[in-house]
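Student: With the sequence up front, the predicted model follows.
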Amino acid sequence: MDAVLALAGILGALAVGVVSPGPSFVLVARTSVAVSRRAGLASAVGMGLGGVLFGGLALAGLHAILSQVSWLYAGLKLAGGAYLVWLAVRIWRGASEPLSMGEGGIPREAGTGRAFSFALMTQVSNPKTAIVYGSVFAALLPPDPPGWLFLALPPLIFLLETGWYAAVALAFSAGRPRAAYLRWKSRIDRVAAGVIGALGLRLVLDAARPS
């Protein structure tokens, strides 16, 4: 019974972090409204797999390693921040470019494979997420967790992350959000680029700050 309560507490704590706005939310929302519902759902799957990766690494003890090896954590933050800044620059540069429309008014841009890879890279670009996962597990896992708990956590994390971002994709890929995006594309893209770029710069500055 204690393990079941621990599992519920872990999923509840992780859910709070998942629904908090960040670069992952911005990317899935923009992909869904700018490309297609299918691409948005592919992004959601990428986010889910990224969450499983972080969850698995946290269970394997990455949190303890990053806490002890400061230069490794700084290096991961620098690499992740640089990726987010690059992604922001890419979005900003394409903000003024019109979309090529296909059948049914669906924009022709990135395919599902590309949307998936961008989402996965965005999800894993923030090593602070590994710290969050590690901290939640350290605080809420029982001292001697049963084996089934380790087996249950990865698929449940996948369902949690993918489910939330799939809901985001479905909401933003509806007709009205897409029409509003097409009308205000340059402004929306630049806001998205600004949010992602600011988060990336924050990671880079954190990495450069003396510990």
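Tutor: Nice, thanks for sending it over. Just so you know, these numbers come straight off a predicted model, no measurement behind them.
Student: For the rest of this, base every contact and every neighbour count on C-alpha atoms.
Tutor: Noted.
Student: Residue 203 versus residue 56, what's the distance?
Tutor: As for residue 56, its distance to residue 203 is 23 Å (criterion: CA to CA, to the nearest Å).
Student: Do you have the helices of this protein handy? List them.
Tutor: When secondary structure is read from DSSP state H, the chain shows helices at 2-19, 23-34, 37-59, 62-68, 70-93, 112-124, 128-140, 147-172, 175-183, 185-208.
Student: Please tabulate those in a markdown table, including the columns distance to residue 101.
Tutor: A markdown table is the format used below for these (distance: least, CA to CA, whole Å):
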| stretch | distance to residue 101 |
| --- | --- |
| helix 2-19 | 31 |
| helix 23-34 | 10 |
| helix 37-59 | 14 |
| helix 62-68 | 44 |
| helix 70-93 | 18 |
| helix 112-124 | 16 |
| helix 128-140 | 36 |
| helix 147-172 | 17 |
| helix 175-183 | 10 |
| helix 185-208 | 14 |
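Student: Pasting the second one now:
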Amino acid sequence: MVSTGAVIGVVGVALGMVLMPGPNMVHLVSRSVAQGRRAGLIALAGVAAGFAVYLLAAVAGLAAVFAVVPALYTAVKFAGAAYLLWLAWQAVRSGAAVVPGGFAARAEGAGRVEGARRLFSGGLVTNLLNPKIAVLYVSVLPQFVDPERGGAAAQSLVLGLVQIAVAVSVNALIVVSAGSVAGFLGRRPGWARVWRYLTGTMLAAVAVRVAADRSGGVAVAG
């Protein structure tokens, strides 16, 4: 099976990616602050499902399509950027202020609170529309596969699961920490408004970075 060195290498790559602010991190933090830790963890489950989809596709050899069909990669990249811009617009226009208990409410009445299904699908779509995750499995993980240690598919699966474990663990810590901000903002409506616009700005900035990237590498974080 995989070597200890390969596992350590993948852990290092996974940590480097998850600690770099990207679409997943911004989305999870925004959901956690807006609706509390539970909402952030449900969104994280969607992100984890997205990782699993890409991993299975890579093991099956399907994700290599991004390497041989650049137009498809470009299409997914711009779709991801558009989705992030939509999330940014939703964050700004919602007028939602965070209140204690992990719920969002408008100053003039009840606001939009995403249900579990929508939270999960939001995390899933955010991750699936980040094509750099597919590139990670296609171009980075294979570097840690040793043909002398058995089947490449089995090794890729194990290494991919290591990457997912690291990404989910770190993001869970981020979600739990971000969720505690909800109470602070709930007692300070002015700060909640600032947070809303900051979230929209961050999402828009990541969208621009995703759309403008031409490296085809793994610069955009998970």
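Tutor: Sure thing, it's come through. What you see is a predicted model; the values in this text were computed from it and never measured.
Student: Next, the TM-score between them, please.
Tutor: Comparison of the two superposed chains (TM-score structural alignment, normalised by the length of structure 1) gives a TM-score of 0.82, and 201 aligned residues with a CA RMSD of 2.4 Å.
Student: Now render the helices of structure 1 as a markdown table, adding mean neighbour count.
Tutor: Rendered in a markdown table, the data for the helices of structure 1 read as follows (neighbours: other CA atoms under 10 Å):
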| stretch | mean neighbour count |
| --- | --- |
| helix 2-19 | 16 |
| helix 23-34 | 25 |
| helix 37-59 | 25 |
| helix 62-68 | 16 |
| helix 70-93 | 19 |
| helix 112-124 | 21 |
| helix 128-140 | 19 |
| helix 147-172 | 18 |
| helix 175-183 | 15 |
| helix 185-208 | 20 |
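Student: now the most centrally placed residue in structure 2: how far from residue 199 of structure 2?
Tutor: Centrality entry for structure 2: nearest residue to the mean C-alpha point is residue 24, 2.0 Å, by CA atoms, centre = their mean. Spatial separation of residue 24 of structure 2 from residue 199 of structure 2 under the definition CA to CA is 13 Å.
Student: can you check residue 128 of structure 2 too?
Tutor: On the measure of CA to CA, residue 128 of structure 2 and residue 199 of structure 2 end up 21 Å apart.
Student: just residue 43 of structure 2 next, same as before
Tutor: Distance of residue 43 of structure 2 to residue 199 of structure 2, given as CA to CA: 16 Å.
Student: Next: residue 110 of structure 2.
Tutor: 21 Å.
Student: Could you do residue 172 of structure 2 as well?
Tutor: Distance, residue 172 of structure 2 to residue 199 of structure 2, using CA to CA: 19 Å.
Student: what's the answer for residue 32 of structure 2, then?
Tutor: Note on residue 32 of structure 2: its distance to residue 199 of structure 2, by CA to CA, is 12 Å.
Student: One more: residue 168 of structure 2?
Tutor: Computed with CA to CA, the distance linking residue 168 of structure 2 and residue 199 of structure 2 is 21 Å.
Student: Residue 24 of structure 2 pairs with which position in structure 1?
Tutor: Using TM-score structural alignment as the criterion, residue 24 of structure 2 maps onto residue 24 of structure 1.
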